[in-house]
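need coordinates for the below:
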Amino acid sequence: MGDPRPPGTDAAPARFVTGSTLRHVVVMAATGSVGLMAIFVVDLLSLLYIARLGDPVLTAAVGFATIVQIFAVSINIGMMIAVGALVSRALGAGEIEQARRLAASALVLAVVAAGLVTGLMLPFLAPLLRLIGAGPETVPAARTFLWIALPSSLAMALGMGFSGVLRAIGDARRGMNVTLAGAAVTAVLDPLLIFGLNLGVEGAAITVVVARLAFAWVGYSGAVGVHRMVARPRLAEVLSDAGPILRVALPTVLTNLAPPVASAFLAHVMAGFGTATVAGNAVVDRLVPVAFGGLFALSGAVGPILGQNWGAGRFDRMRATLRDAALVTGLYVAAVWLALLLARAPLTALFGLDGAAADLLAFFCLAGGAIWFFNGLLFLGNASFNNLGFPLTASALNWGRATLGTMPTAWLGAHLAGPEGALAGTGIGSALFGVVGLALAFRTVGVLERRDGANGEAQAPRA
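Got it, this is the predicted structure:
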């Protein structure tokens, strides 16, 4: 996995401790968005291809399978965040060898975690699908998709880990290329396998596997082949590093498991309104990352910038980074919201939706911007906590939004106003937890600054 050679000139120093914080935020977020948006767009196309087969049951099945698969993906995302947080902080402090060693150990642990989760989920796919509302007509197709796609989570763990290393050192372009590679593979293979070879759902699942293998290869080429920022893993070092890595990773993984729980609950609520609503919700689920993928990229961009400046003791730049990221969040959501409002009718026609499914998609286009602005603020807060040593705060906020901020409000909204009410109910929790999350992020920077000052005074020589 790693490169035994010491890092040469390609091993990047801390890049984010100087220069405009707004520029760093925009560049990292923009390059991250390109890669993420590419993969989300082709995922949406994949669902579109399935929808074009003319069977709403298959569309719903892929939607349910995606929700189950997100649990495994969330583990990988949590480990990727841990890699980025630890490597960026070590680089900010000038400890390049420590960064290389932590990267190697974290990647090994990420693959092990992905293997364990996959092994635990595969035998229980049918009950898991039924738990989130999949009916007897959708379970077989969803289960087939997952049996093919889920084991590739191990390759995805490697790819996302390498991407975390690349973004931690500030190589936004190569970090973007990891996801672009997967998107390119999906764009080519999906129509070929689904339509050309008549493989349907199985073809979509096979494409997922090949795309994740491409993730891993391109990530390895950048993080190891170019930058040599991953040492050769050694068992003794992995065991020694497991403690500090897991102290960041476990709460981060816990944080990232909250959104799938909220999505599963919402899917369960939507399932009560019939297959058409489930199909509409599946389209909304795939449209969300395409429309608001920039917010995911923005939160990923903030982490390495905060981590390097924390390592360098630049608390003023940390506050500036949060302010700039909140500004970019508002501007981005305003532009996307306008685009959704204008695209309501074309999107409905594109996916061939009518009735309850069309109504749900139209409502999302009307209300989604408000909901996701506050989600974006919460993402920024969570990125701060995960990279600044307070991952349990991120866990508490995310689980608070997934439970108190989603379940009672979605249930009540569904009772009062049907599927649209359920979707609107989730916005209430987003608003509350988003504002609190960003406020606590600024407070966290202040806590670290005071702690750093106290440590400096304690270490100063006395007269």
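
from now on I want contacts and neighbour counts done on CA atoms only, so please keep to that.
Noted.

what are the ranges of the helices in the stretch 301-450 of the chain?
With DSSP state H, counting those that start in this stretch as the criterion, the stretch 301-450 of the chain has helices at 315-342, 344-350, 355-387, 391-402, 407-459.

of all those, which one is nearest S263?
In terms of Cα to Cα, the element of the helices of the stretch 301-450 of the chain nearest to S263 is helix 391-402, at 8.4 Å.

mind giving me the packing neighbours of that closest one?
helix 235-271, helix 355-387, helix 407-459 (3 or more Cα pairs under 8 Å, 6 or more residues apart in numbering; DSSP states H and E).

include mean neighbour count and distance to R143 when you put those into CSV, please.
Output for the helices and strands packed on helix 391-402, formatted as CSV (neighbours: other Cα atoms under 10 Å; distance: least, Cα to Cα, whole Å):
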stretch, mean neighbour count, distance to R143
helix 235-271, 20, 16
helix 355-387, 24, 23
helix 407-459, 18, 26
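
and G54, which of those is closest to it?
helix 355-387 (14.4 Å).

relative to helix 391-402, how tilted is the closest one?
Per axes from the mean of the first three to the mean of the last three Cα atoms, to 10 degrees, the angle that helix 355-387 makes with helix 391-402 is 160 degrees.

next up, the contacts around A236.
For A236, the contact set (Cα atoms under 8 Å, 6 or more residues apart in numbering) is empty.

what about it, distance to L86?
19 Å (Cα to Cα, to the nearest Å).

okay if I get the helices and strands packed on helix 391-402 as JSON lines plus distance to V165?
Conversion of those to JSON lines gives the following (distance: least, Cα to Cα, whole Å):
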{"stretch": "helix 235-271", "distance to V165": "14"}
{"stretch": "helix 355-387", "distance to V165": "14"}
{"stretch": "helix 407-459", "distance to V165": "23"}
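
of those helices, which is nearest T277?
Per Cα to Cα, nearest to T277 of the helices and strands packed on helix 391-402: helix 355-387, 4.8 Å.

helices or strands up against the closest one?
Using 3+ Cα pairs under 8 Å, 6+ apart: helix 355-387 touches helix 56-92, helix 275-311, helix 315-342, helix 344-350, helix 391-402, helix 407-459.

to check against the first, give me the structure of this:
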Amino acid sequence: MDASPSVNEASRKAETPRFVAGSTMRHVLVMTGTGTGAAGLIAIFIVDLISLLYISWLNDPSLTAGVGLATVVMFFTVSINVGLMIPIGALVSRALGARRPEDARRMATSGSILMAMVAAAVSMVLLPVLPLILNAIGAGAQTYEVALNFLWIALPTNVLMAFGMAFSTVLRAAGDAKRSMYATLSVAAVTIVLDPILIFGFGLKANGAAMSINIARVAYLYVGYRYLTRSHDLLEKPRLKAILSDARPFFAIAVPAILTNIAAPVANAFFTSIMAQFGDQAVAASAIIDRVTPVAFAGVFALAGAIGPVLGQNWGAQRYDRMRQTLKDALTFTILYVGGVWLMLVLVQVPITEAFNAPPMTADIVQFFCRVSGFIWFFVSLVFVANASFNNLGYPLLSTFFNWGRATLGMIPFAYVGAHMGGPNGALIGIGVGSVAFGIAAVITAFWTIRRLERQAVPG
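Have a look, this model is predicted:
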């Protein structure tokens, strides 16, 4: 008689979703540090950083500028992929939190296929219009050819990257932080090995870097798939009926999430065009900043992805107190992390520019950015954290509003006026000033959405 309650109790504990119990701060730190978190995202971002670093060692400014412009375009495709990851993470984690594993399995499969289909379509649309895009962001004759060739090699494999990111997201939604990290680390491992071989050994230069990206994406997909099929039962045989039925909730989150995410590459392209007014050295500085920033502040990007499953599972379990605490923990992490990275960038500002063989004007701009990076990225980080909450708690349009608001009203006029008054450094200050109001307002609104969900909840 005594054995049955004990077995039932053990069964209930085994079925308890990981993020519904225990310290919320611990969940935030573990998912940020080991999921597609800091290490994982650094693995993704470091691909661009390493490639540009190797290309800069060829001492050909047109190659460096061409790869820089190409990755501005690729940032657009990656941003769309990240937007497509959001519904997968939100829907799978919500189903797991509500103890519906069959729904989680079906949604993981359908979501991965839908994400890959959209990624393939994006590449097909972009490839024919690359000349228009590259000319619009100020590509010169030689840099145009370098960027065009690079993109024609790398863009077609965007669909492979989408599958890899989808599988990694499912692992993270299930709370498997370690395997999600390993999947994304495979990208960096392949790139580190192949980049010097293809760029220098085979003399392929920028095209070699693009080929390395393609092979890294194959590894990413393979590792993620193997982990999902061997260690988790969260993929099933694709069924057209299931894909079509899941498309509606998927795109209900994905469309506003994509609209939200593409604000960043659009703003980045605008900023590049502003820097182009000050010459090639300013464009080179912009390219270096674009690669150093995501690596240095990878923890912020990781945090935005990490808190989604934690919020989603606790929403499914109707633990609104834990949802509020998760958001508070995320803000605490943001303050400490951004402060630490700011100090680090100030200390290594000179070695960074020396590593890229930066000429005087380029070095001055990059070093100035390092000195003001904390001010800029603290408020940008607040928007990231709030957007993650909006996307996972049923308010994706708020995420769209704040991201586009910061990227337009909070950036364009301030960067333009700053550039007019203080040159490239003034443009950087403008970006930071324009982010203040949107960062603060976004966080306040995030807490408001949790209170509203709690009021709307129907007692079980």
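
need the TM-score from the superposition.
Scored against TM-score structural alignment, normalised by the length of structure 2, the superposed chains reach a TM-score of 0.95; 445 aligned residues with a Cα RMSD of 1.2 Å.

before we move on, the earlier item: ok, which of the helices of the stretch 301-450 of structure 1 comes nearest A187 of structure 1?
helix 344-350 (17.6 Å).

where in structure 2 does that closest one fall?
Aligned using TM-score structural alignment, helix 344-350 of structure 1 spans residues 349-355 in structure 2.

check stretch 248-261 of structure 1 too.
Using TM-score structural alignment, stretch 248-261 of structure 1 pairs with 253-266 in structure 2.

what's the matching stretch in contact with?
Against stretch 253-266 of structure 2 from outside (Cα under 8 Å, 6+ apart): 72-73, 75-76, 79-87, 391, 394, 396-397, 399-401, 403-404, 407.

chain center to it: distance?
Counting by Cα atoms, centre = their mean, to the nearest Å, stretch 253-266 of structure 2 is centred 11 Å from the centre of its parent chain.

where does stretch 80-96 of structure 1 end up in structure 2?
Going by TM-score structural alignment: stretch 80-96 of structure 1 matches residues 85-101.

which outside residues touch that stretch?
15, 17, 20, 103-105, 107-108, 111-112, 115, 165-166, 169-170, 172-174, 234, 250-251, 253-254, 257, 308-309, 312-317, 391-392.

are any of those buried, and if so which?
Buried by 16 or more other Cα atoms under 10 Å: 17, 20, 103-105, 107-108, 111-112, 115, 165-166, 169-170, 172-174, 234, 250-251, 253-254, 257, 308-309, 312-317, 391-392, out of the contacts of stretch 85-101 of structure 2.

hang on, the earlier thing: of all the helices of the stretch 301-450 of structure 1, which one is nearest L192 of structure 1?
helix 344-350 (20.0 Å).

enumerate the positions of the closest one that are buried.
For helix 344-350 of structure 1, by 16+ other Cα under 10 Å, it's 344, 347-348.

got it, and stretch 197-214 of structure 2?
197-200, 204-214.

which two of those residues have the greatest separation?
Longest span within the buried residues of stretch 197-214 of structure 2, Cα to Cα: F200 and N214, 17.3 Å.

mean shift of the stretch of helix or strand V201 of structure 1 belongs to relative to structure 2?
Under DSSP states H and E, the secondary-structure element containing V201 of structure 1 is helix 200-220. The superposed helix 200-220 of structure 1 is, by mean Cα distance after the TM-score superposition for structure 1, a mean 0.6 Å from where its aligned residues fall in structure 2.

what sits up against that helix?
1, 46, 50, 53, 58, 62, 141, 144-146, 148-149, 152-153, 155-160, 162-163, 174-175, 177-179, 181-183, 185-186, 189-190, 193-194.

now stretch 145-164 of structure 2
62-63, 66-70, 74, 77, 81, 112-113, 115-117, 119-120, 123-124, 127, 130-131, 134, 183, 206-207, 210-211, 213-214, 217-218, 220-222, 224-225.

hmm, 6 Å instead?
66-67, 70, 116, 119-120, 123, 207, 210, 217, 220-221, 224 (Cα atoms under 6 Å, 6 or more residues apart in numbering).

same thing with stretch 62-72 of structure 1?
142, 282.

just stretch 439-456 of structure 1 next, same as before
Applying Cα under 6 Å, 6+ apart, the set of residues contacting stretch 439-456 of structure 1 is 381, 384.

next: stretch 391-409 of structure 2.
So stretch 391-409 of structure 2 is contacted by 90, 256, 260, 263, 267, 308, 387, 390, 435 (Cα under 6 Å, 6+ apart).

quick check: buried residues in that stretch?
Buried residues in stretch 391-409 of structure 2 (16+ other Cα under 10 Å): 391-393, 395-408.

which stretch of structure 1 lines up against it?
With TM-score structural alignment as the criterion, stretch 391-409 of structure 2 aligns to 386-404.

just give the closest residue to A334 of structure 1, not the sequence neighbours.
G369 (7.1 Å; Cα to Cα, 6 or more residues apart in numbering).

right, I'll call it a day here.
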